[in-house]
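**Student:** here is a sequence with its predicted model. Questions after.
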Amino acid sequence: MKILVLSWEFPPRIVGGISRHVAELYPELVKLGHEVHLMTVVFGNAPLSEVVEGIHVHRVLVPPSRNFFEWVALMNQSMGDRGGKLMLEAGPFDLIHAHDWLVADAAIALKHHFKVPLISTIHATEYGRYNGIYNEDSRYINHKENNLAFHAWRIIVCSEYMRGEVQRALATPGHKIDVIYNGIRAEKKPRRHDFDAWNFRRWYAADEEKIVYYVGRISYEKGVDVFLSAAPKVIWELGGKVKFAIVGGGNTDRLKRLAWDIGIWDKCYFTGFLSDEYLHKFQAVADCAVFPSLYEPFGIVALESFAARVPVVVSDTGGFPEVVKHGITGVVTRVGDYNSLAAGILEVLKNSDYREFLVENAYADLECRFRWPDLAKQTEAVYHRVVQERATVVW
């Protein structure tokens, strides 16, 4: 099959989880014998065209814009123009695969112009992020999501939780939705013996201090304020021998003020954005990963920590309880409850045998449920279904 993929982010442009998802899924589909062309956005010094692990990557220029929504509209215009030329020059294509609402307009236009079926992966919804639609911006995004869901031949989501959310938020019948988990390349993570771990660790904490970290976007839905609010109890119980690291780019001013106001400033380390090289090493020397999200469609960050052999503590929201098996591969706590979160962190840090038990089970679970080669075959099955159904339809 020949597949055209539209994604607004792809390495080196990394905004959220979509970038890693598309960068790790499609090489496996190439290995299965499919030709994949991926349309994305120009970023930094990345070339306009290149082949990355078998994927034919095409980057489009987006003209200057006055705001985010205008930028999205211009991006879709560029993707539509370039995508149309590509489908004429390199076609025919069997499928178009769009990732989230930001590329919806281009994907829908190409679908109708070339009469090629559209598959959409919906990674999150606006309704889910805010537990409702409350302003004009959200209404606009929700409209685009609804439009993409309506025009998609089939929809792929990353968890059973998201199947239900797409049914409710986007008025989509359940039989149109396929659940395929996210995956991870566990082999890319270094171990402590692969580098000078102790000296690296001393950049962030004293030798006697445990390192507890959050990594991800700095946004309300990620619950970082709950993480900081749980810290005083953990600090007290461990006699101050702990450091809390907040890893991620974005505006952290509000969180820094919170850390100061509750008296834990000297126990916090706001690292800012870390490159993959440094992040992988950081995870290798850490003692506990914490993800207290208020909304989380899947939780690929938990898989990252599984692969790094770091015990995880998560909230019981969204897809997390599907990814993390409580008491077996991690600890699941009550969403938005900093006392529950603190208890979960302490349970991990105070019991080395339990910590090792969780780590070993979590790493083994990656092989069972989250291998990209297996997930690519599940995606391929959806592709084959759509192509077969398309062959029976007069468009």
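**Tutor:** Arrived safely, thanks for sending.

**Student:** CA only for contacts and neighbour counts going forward, please
**Tutor:** OK.

**Student:** please name the residues that touch Val166.
**Tutor:** Residues near Val166 by Cα atoms under 8 Å, 6 or more residues apart in numbering: 125, 172.

**Student:** equivalent analysis for Gly336, please.
**Tutor:** By Cα under 8 Å, 6+ apart, Gly336 lies in contact with 223, 226, 292-294, 315.

**Student:** nearest to Phe150, of those?
**Tutor:** Sorting these by distance to Phe150 puts Leu294 at the head of the list, at 27.5 Å, by Cα to Cα.

**Student:** okay, now that closest one: neighbour count?
**Tutor:** As a burial measure, Leu294 scores 22 neighbours (other Cα atoms under 10 Å).

**Student:** what about it, distance to Leu366?
**Tutor:** For Leu294, the distance to Leu366 equals 24 Å [Cα to Cα, to the nearest Å].

**Student:** hang on, the earlier thing: farthest pair in the contacts of Gly336?
**Tutor:** Largest separation among the contacts of Gly336 by Cα to Cα: Val226 and Ser315, giving 10.2 Å.

**Student:** between those two, which one's more packed in?
**Tutor:** Taking Val226 and Ser315 together and counting by other Cα under 10 Å, Ser315 has the greater number of neighbours (28 against 21).

**Student:** try it against this one:
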Amino acid sequence: MDRPVHITHVPRRFVIHEWGGTETFVSEVSIRLKQRGLVPSIHTTKALDPTKDGSYRGIPIRRYSYSYPYLGLTESDRQQLDRKAGNLFSWSLLLALLRLKPVDLFHLHTGKRLGGIVRFCALRKRIPYVVSLHGGYLAVPTAERETWTDPTRHAVEWGKMLGMLVGSRRVLDDASAIICVGKDEYDAIRTRYPDKKVVHLPNGVDLERFGQGQGDSFRGLYGIPLDRFLYVTVGRIDVQKNQLAVIEHLPTLLEKVPQAHVLLVGPVTNSGYRDKIVALAEKLGVSDRVTMLHGFAYDDTALVDAYHAADCFVLPSLHEPFGMVVLEAWASRLPVVAAKVGGLQALIDDHVDGLFIEPGVSADDPGGLATAMVALAQDSSLCARLANAGYRKAQQRYSWDHITDELIDIYRGAYAHTVH
């Protein structure tokens, strides 16, 4: 056998109703691994989903109890940690992975204590594990990194011994391969770990699924007039995604594009930030030009319809490891406006398949968000050119079949060097 057959994915969470990029990657590659004769499964925690056993599109899922080893956390703190970057621990997952048979390779999709659990189990079972860095590890702005620990700021941590037990600080050191979704992360990891197998493997997109949608019906369902020029942004309602910037620029935008309307789609991972968005829209008198929908399940056709209801896609993030939603916008044949940050800089070619904006500049700045949004509303030929170029790039470079084949090669190499 020249490749591992039984692949166990271990993400920190796998939640249908609050879907994110990790869930998309795990599910899409698992479906295609199964089609290629492998046997994938998902083992995760009950974070945001108390269901123990289940499946998603034919892929079995096992969920385990967990805890946050801190004193003084409120229920609100725990929920916020569940949604983003919570450093949890699960004894039941550790025991289950130690007993799990058959398994040839672990594919880890997180780090910290949970990553340490997978490392601990892999070393004792003498099988390889690979790590995917989805949300950034080294290439993360300091301001964003600090938000990850906000819920624990006033709590007392007692879990450091647990991390030492499972070797949580050696998760990357002992991995057979480190897979980076974003190019900036890949460059940083290669510099930090020059002797490790480090691979840049981006996310993909289902071109067939996002190719057709019911945009007019979506507008009718949510009360968005057909004559509005609709800008959509898809992503968690969170400081990192910077949706507030779109609202700040909306009055300037409306002066030049009177039919402008903004659609924000995504689960709320920061309720305080959501409240700021609502309050600012009311203060600026633009609430009637903003529609906020708290996300759809990934397999809900409404997500595709939301893209097809729009005229333009906007991603003003302060940091973005990759930008899977850009691929979805391209697959939906939308022109893209995006911040020149993180992995987006390697994904998008400025003025070829998207328009870059500098995050944090004023509405009147030539490199600002409003300027780019106005340009697309006033130039249909520019919209078409960017959208068509984006679709071609998605088609040529980012199919899930291509991504899965590359992933199998990574598995094969890890398996050969570790087991044989």
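**Tutor:** In hand now; what should we look at? As the structure is a prediction and not an experimental result, all values here were calculated from the model.

**Student:** just checking, Gly249 of the first structure touches Ile218?
**Tutor:** Yes: Gly249 of the first structure is in contact with Ile218 according to Cα atoms under 8 Å; the separation is 6.7 Å.

**Student:** give me the more crowded residue out of these two.
**Tutor:** In this view Gly249 of the first structure and Ile218 are compared by other Cα under 10 Å, and Ile218 has more residues nearby, 20 against 16.

**Student:** now the more buried one. Nearest residue, chain neighbours left out?
**Tutor:** Nearest residue to Ile218 of the first structure, sequence neighbours excluded (Cα to Cα, 6 or more residues apart in numbering): Gly250, at 5.6 Å.

**Student:** neighbours of that neighbour, how many?
**Tutor:** Neighbours of Gly250 of the first structure (other Cα under 10 Å): 12.

**Student:** for it, which three-state class applies?
**Tutor:** Under DSSP: H, G, I helix; E, B strand; the rest coil, Gly250 of the first structure falls in the coil class.

**Student:** isn't it right next to Gly216, touching?
**Tutor:** No: applying Cα under 8 Å, one finds Gly250 of the first structure not in contact with Gly216, separated by 9.7 Å.

**Student:** do you know how far the residue nearest to Ile218 of the first structure is from Ser138 of the first structure?
**Tutor:** 21 Å.

**Student:** what does the longest helix anywhere in the second structure contact?
**Tutor:** Longest helix of the second structure, by residue count under DSSP state H: helix 400-419. Outside helix 400-419 of the second structure, the residues that touch it by Cα under 8 Å, 6+ apart are 2-4, 28-29, 32-33, 104-105, 126-130, 176-177, 201-206.

**Student:** one more pass at 7 Å, please.
**Tutor:** 2-4, 28-29, 32-33, 127-128, 176-177, 204-206 (Cα atoms under 7 Å, 6 or more residues apart in numbering).

**Student:** mark which of those residues are buried, thanks.
**Tutor:** 3-4, 28-29, 32-33, 127-128, 176-177, 204-206 (16 or more other Cα atoms under 10 Å).

**Student:** would you convert the residues you listed into JSON lines that also reports secondary structure and distance to Val325 of the second structure?
**Tutor:** What follows is these, written out as JSON lines (DSSP: H, G, I helix; E, B strand; the rest coil; distance: Cα to Cα, whole Å):
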{"residue": "Arg3", "secondary structure": "coil", "distance to Val325 of the second structure": "32"}
{"residue": "Pro4", "secondary structure": "coil", "distance to Val325 of the second structure": "31"}
{"residue": "Glu28", "secondary structure": "helix", "distance to Val325 of the second structure": "15"}
{"residue": "Val29", "secondary structure": "helix", "distance to Val325 of the second structure": "17"}
{"residue": "Arg32", "secondary structure": "helix", "distance to Val325 of the second structure": "20"}
{"residue": "Leu33", "secondary structure": "helix", "distance to Val325 of the second structure": "23"}
{"residue": "Ile127", "secondary structure": "coil", "distance to Val325 of the second structure": "34"}
{"residue": "Pro128", "secondary structure": "coil", "distance to Val325 of the second structure": "31"}
{"residue": "Ser176", "secondary structure": "coil", "distance to Val325 of the second structure": "29"}
{"residue": "Ala177", "secondary structure": "strand", "distance to Val325 of the second structure": "26"}
{"residue": "Gly204", "secondary structure": "coil", "distance to Val325 of the second structure": "10"}
{"residue": "Val205", "secondary structure": "strand", "distance to Val325 of the second structure": "9"}
{"residue": "Asp206", "secondary structure": "coil", "distance to Val325 of the second structure": "12"}
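
**Student:** one step back: what's the mean distance for the longest helix of the second structure versus the first structure?
**Tutor:** Helix 400-419 of the second structure, aligned to the first structure and superposed, deviates on average by 1.2 Å (mean Cα distance after the TM-score superposition for the first structure).

**Student:** what are the ranges of the helices in the stretch 51-200 of the second structure?
**Tutor:** Remark: helices assigned in the stretch 51-200 of the second structure by DSSP state H, counting those that start in this stretch are 75-83, 91-99, 112-125, 142-148, 160-166, 183-192.

**Student:** check the offset of the last one from the chain's centre.
**Tutor:** Put simply, helix 183-192 of the second structure sits 18 Å off its chain's centre (Cα atoms, centre = their mean, to the nearest Å).
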